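Colleague: no sequence on this one, just coordinates:
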């Protein structure tokens, strides 16, 4: 029981870090990732804390990346929001880039969101995730770290010297007292002097970093709200330095002499709280609690530093026995001070976190939360050392003293030095937290997680706005919430009813009306309606919402809903079909009818598998191998025969295979390495000649080959595919680029992310026009948006997997063969989930896949000599499961309340123990 109490106490004692605020986006108009009506003329962004308009701005960019706003950013409704005007926006997708300066902590925070105008389609996945440098400001953390250490040393040394040394009975060292006082004076002044120098240096570094960040002068930086706090902090630092020089001239320092420095240092600590999350919250209790935490941390860590580098060295002037005795008697006095501090944290810590963030899931999933866990681990080790001092070192020393011998000084000093290292490391983590964003500040990632469990959309009719939310947005029973308002977010004065209908025209399901009821009705606020909506199966449903008006025409909108199960709601089974003869199946291709065609690098033949009859048929030709496949507009199956330097095709009209030798390409001394093959819409055939930096275009009607040279030498063109406009896309395996060839003029365009792609060797387009690329040695797939020209990376689970040829299933999930492991990965681009499905055959060596007309995924096992199909079955979500998902949540208060109670009990017990230890040891030593 004692261990449980101690553990609870430890966790609570370090549960709340020092923290500073970052202004993150709270709300936007138009809303992020939604559609606004044509003609919008302004963009408004609300932030979580006050911002400085002189160094803050909004930019509105069109789909070409051109800034189209009027460059007139200004406050909208006080210093928590900005507005920028634009010309009337036409249909399209727009990006809003913000860069705002916090009035609280002085951080210049970048962010961005996208919205669409009119009927333009928007892809939420194109938003760039926040980099850790946008969440934890590393240069600022480095600049503030010395100041954090310095103020901790100064305040901790002053308070510890007053409580521990200043009030300690010195009867034991009465003869050596003058000598000890002089020596202690020197050590105390040296330690506090180092602390003040660190604070002063940190102030200069902070000002330098801020000046560079804002790209302005020092004077302009000081004029900002943050600069004002910095100036106050610098003035306090200078005053403390002046007091330090005055105290250094004194021979002996009394408690009274230290009081002025203590009071001024408390003001120095206050400047840290004025740039903290507590101040940013606008809540006075939160600001007070934040200050208490700054204070308590200084008492704890600064006190340890004082004990190691001032007090224990002072005892070195004593003869060995007295040195050990006074070291022993000071342990409980030292511990009492920290137990009191911990007791304060137990109450104030969780309370402060309640003001700042009480969502347990956000805390645990954020970078901020992960830093807290690191801090908890370090602090737990430090507190463990405290327990070691009491229950091991102190106990053994007391037993030895009763026997007439004692040796504690050296053990204590050695152990505490390690504690000091941990304390400074902990302050380094604290420096990151000081410059870290609260969990809710990681807004893009949080919203992405929310989307994965529901549907959110803001739709507009001629005179009304519909805010629609559906959870959990999957087949089965869901909850739909609808809020109807005018464009100014005010209720429709003549409407208090809505009609909601769903239909599935492709399957002749007529509109079904959904009963809706009012769940929220507040004065001057839009009505909120709720109902249960059931999707019988996954697919493209239509949703119609109509606001019933009494004095005006009804307002209605119709939207398409793509209902799909999450990966966890899919049951998968792999069905394997062994080929009738030994072979090395490489590339499967669905022909659009009933057959899966399979290439065979082990022999000159093609395999045809009938899906209906489940029979294999082989077709031989004059050559060596068949490698990659494509199908042209006439239904011919084309292939590359790389070692024979030829291509060929299977003609379904006569079941014959015709081959064609590729032309010689400079340098002729090297044979051609033909890899991928792709048919275009005109029946022409494209072949990548990987080793010659050439893509060949073959015109079957005229029997002519045309060479298209890659712009980049040594690029190694590899994979080929075609988009809806007929452009031929290619990957460059060596140079890490992708690009396309315009077949009208053979003009080449290339694209590459900041870091070259690692062996891009397979690609496929999705229904929305995004290009997905397999980074073969980069163990990832890449989503490329051809309109915005952005890259988004998704790492696979197994770092040895080598992802390859992808395909989509009926739900829009991407299936990714991994030919070095016996698993095939599947990624849900809507919900951003990734799992792996095991392949029954060991050493299957899967490289490529294809999809049939029903959305079934097929792949071949080259070493297993099998064709396999992935059979997926949706597991319906029941009403009870939905209710469980909606109702279950780990509440912050349910976790914290019992821990606070246990912590207070444990603190009380430890305080009483230390008090008794102090009295007992004093009596024991004085009697000895």
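Modeller: Looks like it arrived, so ask away. As the structure is a prediction and not an experimental result, all values here were calculated from the model. Residues are numbered from 1 along each chain as shown.
Colleague: For the rest of this, base every contact and every neighbour count on C-alpha atoms.
Modeller: Will do.
Colleague: what's the residue closest to the geometric middle of this structure?
Modeller: The centroid of the chain falls nearest to residue 445 when counting by Cα atoms, centre = their mean (5.6 Å).
Colleague: What distance do you get for that one to residue 25?
Modeller: As judged by Cα to Cα, to the nearest Å, residue 445 and residue 25 stand 12 Å apart.
Colleague: follow-up on the earlier one: following element in sequence after the helix or strand the residue nearest to the centre of the chain falls within, please.
Modeller: Using DSSP states H and E, the element containing residue 445 is helix 443-451. Sequence-wise, the next helix or strand downstream of helix 443-451 (DSSP H and E) is strand 455-460.
Colleague: Who are the packing partners of the next helix or strand after that following strand?
Modeller: For strand 455-460, the following helix or strand on the C-terminal side (DSSP H and E) is strand 465-471. Here strand 465-471 touches strand 455-460, strand 476-485, going by 3 or more Cα pairs under 8 Å, 6 or more residues apart in numbering; DSSP states H and E.
Colleague: Which residues does the host helix or strand of residue 748 contact?
Modeller: Residue 748 is part of strand 747-751 when elements are defined by DSSP H and E. If you take Cα atoms under 8 Å, 6 or more residues apart in numbering as the criterion, strand 747-751 is touched by 710, 711, 737, 738, 739, 740, 741, 742, 789.
Colleague: distance of residue 285 from residue 903?
Modeller: Counting by Cα to Cα - residue 285 and residue 903 are separated by 22 Å.
Colleague: Those two: which has the busier surroundings?
Modeller: residue 903 (27 against 16; other Cα atoms under 10 Å).
Colleague: Where do the strands of the stretch 401-550 of the chain begin and end?
Modeller: Counting by DSSP state E, counting those that start in this stretch, the stretch 401-550 of the chain has strands at residues 455-460, 465-471, 476-485, 495-504, 509-514, 517-520, 527-535, 539-549.
Colleague: Tell me the secondary structure of residue 917, please.
Modeller: helix (DSSP: H, G, I helix; E, B strand; the rest coil).
Colleague: and it, what does it touch?
Modeller: residue 332.
Colleague: ok, now how distant is residue 189 from residue 262?
Modeller: As judged by Cα to Cα, residue 189 and residue 262 stand 14 Å apart.
Colleague: what would the helices and strands packed on strand 465-471 look like in a markdown table with mean neighbour count and distance to residue 864?
Modeller: Converted to a markdown table, the helices and strands packed on strand 465-471 look like this (neighbours: other Cα atoms under 10 Å; distance: least, Cα to Cα, whole Å):
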| stretch | mean neighbour count | distance to residue 864 |
| --- | --- | --- |
| strand 455-460 | 19 | 42 |
| strand 476-485 | 22 | 39 |
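Colleague: try this one side by side with the last:
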């Protein structure tokens, strides 16, 4: 790994990279068409020409599309498009943005064919993180362009693009239109660094988008993505990296804000969604945690993913002591499961609140240039930066592998897990033992690893399985000891116990109350 790649890797683990990503740190800020040097790059006539030869494996791809029994990947015909935002229309066609070309792409799942629609207004050599993508009721497609502070409209009938200027912000951070939410005829865009939410009508006609802005309350640096509830209130987060922030509710009828202080554990709250009961779910991209918030009780509850698989982070240097998964965006499917992408775990997770279970799927493609892989084979991350759920299938993009993919959660899992207890009570300095049961659903070709995590941290709760690896040719039970520190803070915490088999991790949660 050369010095430049190490620097890129270090930056990639910063929350600012995670949200505003490479638009500043990697893309160099815009127009490069007149600055291309042929001494350090082979001209191919493709978007790969935007990168030096030595950087192409890092940003373009390292191999062909891959698949397994759960996930199928598809290689985009044009090289190095860097797909980002993704959405599925009413006919089942999959649309995605190409952040290295300014174009919109379309994939037909029936014919497995791609179409890419050139944007004639895009200058050659430019790049922009195009995070936001939404389809309006009239069929037009809206796109955010963070690099140029623009909003684009694409007409799928005549294949035309129209651009609109996103309102400038008074913030010192400038404007950064990021995610896009369409609710009815209204579209909402969070200005990530501009401390505001933009609102406009998707049926507006004219050279001006007619956008109004809602300034975020307070002086927090960042304004993350938003969701609307059944009453039309807008919910979003404002925050300062590692310094806290607020969950904000804005009433569009009255113009009133209500703010709730985020738990100190939340360092970079990005994704937010809402369930059928009105509960908000927030992803913390600077950790392995995600949270729910009950507007009635005003209570936050903390949850955790499993630890990332070694195949994602590598740790060839031995310097990574506590790997984290970095959950990013989140959506609910038709069955009430909460889906989220775990960026540096190279995984998609599905949390079932009713069953208190979690299934995590590792993405087949892996780019070693974004992890501490050294010479470790089949290691790295594909930079799964966005996904969408459509009729219980999950479509996603791989930003540095030039793929889109689809996950089919109806495919049977190789194992099923249960626990002897759904909740336990432990007193300071004491411990309890629970049984973790693993039932094979097929003939397994390798041992199963037992993994654990908890929301309290090792200084409060210790979770030790009797075995860390077990052959599961018949139903097996693993005893797990859960201990409370003598000086543990009283409270209720979530303990995750999981079984990892190849690229699938199946886990259950136990509620642990310390008294």
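Modeller: Great, that's in hand. What you are looking at is a predicted structure, and each value in this text was computed from that prediction instead of being measured.
Colleague: returning to that earlier point: mind putting the strands of the stretch 401-550 of the first structure in CSV, distance to residue 639 of the first structure included?
Modeller: Below are these laid out as CSV (distance: least, Cα to Cα, whole Å):
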stretch, distance to residue 639 of the first structure
strand 455-460, 43
strand 465-471, 47
strand 476-485, 44
strand 495-504, 40
strand 509-514, 43
strand 517-520, 61
strand 527-535, 43
strand 539-549, 35
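Colleague: Give the equivalent position in the second structure for the residue nearest to the centre of the first structure.
Modeller: Using TM-score structural alignment, residue 445 of the first structure lacks an equivalent in the second structure.
Colleague: What's the separation between residue 445 of the first structure and residue 364 of the first structure?
Modeller: Here the criterion is Cα to Cα. By it, residue 445 of the first structure lies 13 Å from residue 364 of the first structure.
Colleague: Tell me where the stretch 301-450 of the second structure has helices.
Modeller: 310-313 (DSSP state H, counting those that start in this stretch).
Colleague: And the strands in it?
Modeller: With DSSP E, counting those that start in this stretch, the ranges of strands along the stretch 301-450 of the second structure come out as 327-332, 338-342, 347-352, 357-362, 386-390, 393-398, 403-407, 415-419, 423-426, 431-440, 448-454.
Colleague: Show me what the longest one is packed against.
Modeller: Same thing as strand 431-440 of the second structure. In terms of contacts (3+ Cα pairs under 8 Å, 6+ apart), strand 431-440 of the second structure is packed against strand 415-419, strand 476-484.
Colleague: now the angle from the longest one to strand 415-419?
Modeller: I take that to be strand 476-484 of the second structure. 40 degrees (axes from the mean of the first three to the mean of the last three Cα atoms, to 10 degrees).
Colleague: Would you format the strands of the stretch 301-450 of the second structure as CSV with mean neighbour count and distance to residue 228 of the second structure included?
Modeller: As requested, those are exported to CSV (neighbours: other Cα under 10 Å; distance: least, Cα to Cα, whole Å):
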stretch, mean neighbour count, distance to residue 228 of the second structure
strand 327-332, 26, 13
strand 338-342, 26, 17
strand 347-352, 22, 21
strand 357-362, 23, 26
strand 386-390, 23, 17
strand 393-398, 24, 22
strand 403-407, 24, 27
strand 415-419, 19, 35
strand 423-426, 15, 33
strand 431-440, 18, 39
strand 448-454, 22, 31
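Colleague: nearest to residue 286 of the second structure, of the ones you listed?
Modeller: Within the strands of the stretch 301-450 of the second structure, the stretch nearest residue 286 of the second structure is strand 327-332; the backing value is 8.1 Å (Cα to Cα).
Colleague: Just tell me the aligned range of that closest one in the first structure.
Modeller: Going by TM-score structural alignment: strand 327-332 of the second structure matches residues 803-808.
Colleague: same deal with stretch 81-91 of the second structure?
Modeller: The aligned range for stretch 81-91 of the second structure is 583-593, by TM-score structural alignment.
Colleague: ok, now stretch 423-435 of the second structure?
Modeller: So stretch 423-435 of the second structure sits over no part of the first structure, by TM-score structural alignment.
Colleague: can you give me the strands in the stretch 651-800 of the first structure?
Modeller: According to DSSP E, counting those that start in this stretch, the strands that the stretch 651-800 of the first structure contains are 656-661, 674-679, 685-689, 694-699, 704-709, 717-722, 728-732, 737-742, 747-751, 760-765, 771-775, 780-785, 790-795.
Colleague: can you redo the helices and strands packed on strand 431-440 of the second structure as CSV with distance to residue 328 of the second structure?
Modeller: Shown next, in CSV, are these (distance: least, Cα to Cα, whole Å):
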stretch, distance to residue 328 of the second structure
strand 415-419, 26
strand 476-484, 29
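Colleague: what about those strands, which gets the closest to residue 304 of the second structure?
Modeller: Nearest of those (Cα to Cα): strand 476-484, 16.3 Å.
Colleague: Give me the neighbour count for the aligned residue in the first structure for residue 385 of the second structure.
Modeller: In the first structure, residue 385 of the second structure lines up with residue 847, judged by TM-score structural alignment. Other residues lying near residue 847 of the first structure total 25 when counted by other Cα under 10 Å.
Colleague: ok so, going back, residue 506 of the second structure is nearest to which of the strands of the stretch 301-450 of the second structure?
Modeller: Nearest to residue 506 of the second structure, of those and by Cα to Cα, is strand 357-362 at 4.7 Å.
Colleague: The closest one vs the first structure, average offset?
Modeller: When the first structure is superposed, strand 357-362 of the second structure averages 2.2 Å from its matched positions, counting by mean Cα distance after the TM-score superposition for the first structure.
Colleague: Next up, the contacts around residue 837 of the first structure.
Modeller: 572, 823, 824, 825, 826.
Colleague: mapped onto the second structure, which of those hold?
Modeller: Checking the contacts of residue 837 of the first structure against the second structure (both residues aligned by TM-score structural alignment, their matches' Cα atoms under 8 Å), the contacts still present are 823, 824, 825.
Colleague: which residues sit in contact with residue 724 of the first structure?
Modeller: Residue 724 of the first structure neighbours (Cα under 8 Å, 6+ apart): residue 769.
Colleague: Now do the same for it: its match in the second structure.
Modeller: Aligned partner of residue 724 of the first structure by TM-score structural alignment: residue 230.
Colleague: mind checking what residue 893 of the first structure lines up with in the second structure?
Modeller: Checking with TM-score structural alignment, residue 893 of the first structure has no match.
Colleague: Tell me where the longest helix sits in the second structure.
Modeller: helix 3-12 (DSSP state H).
Colleague: Would you indicate which residues of it are buried?
Modeller: By 16 or more other Cα atoms under 10 Å, the buried positions in helix 3-12 of the second structure come out as 8, 9, 11, 12.
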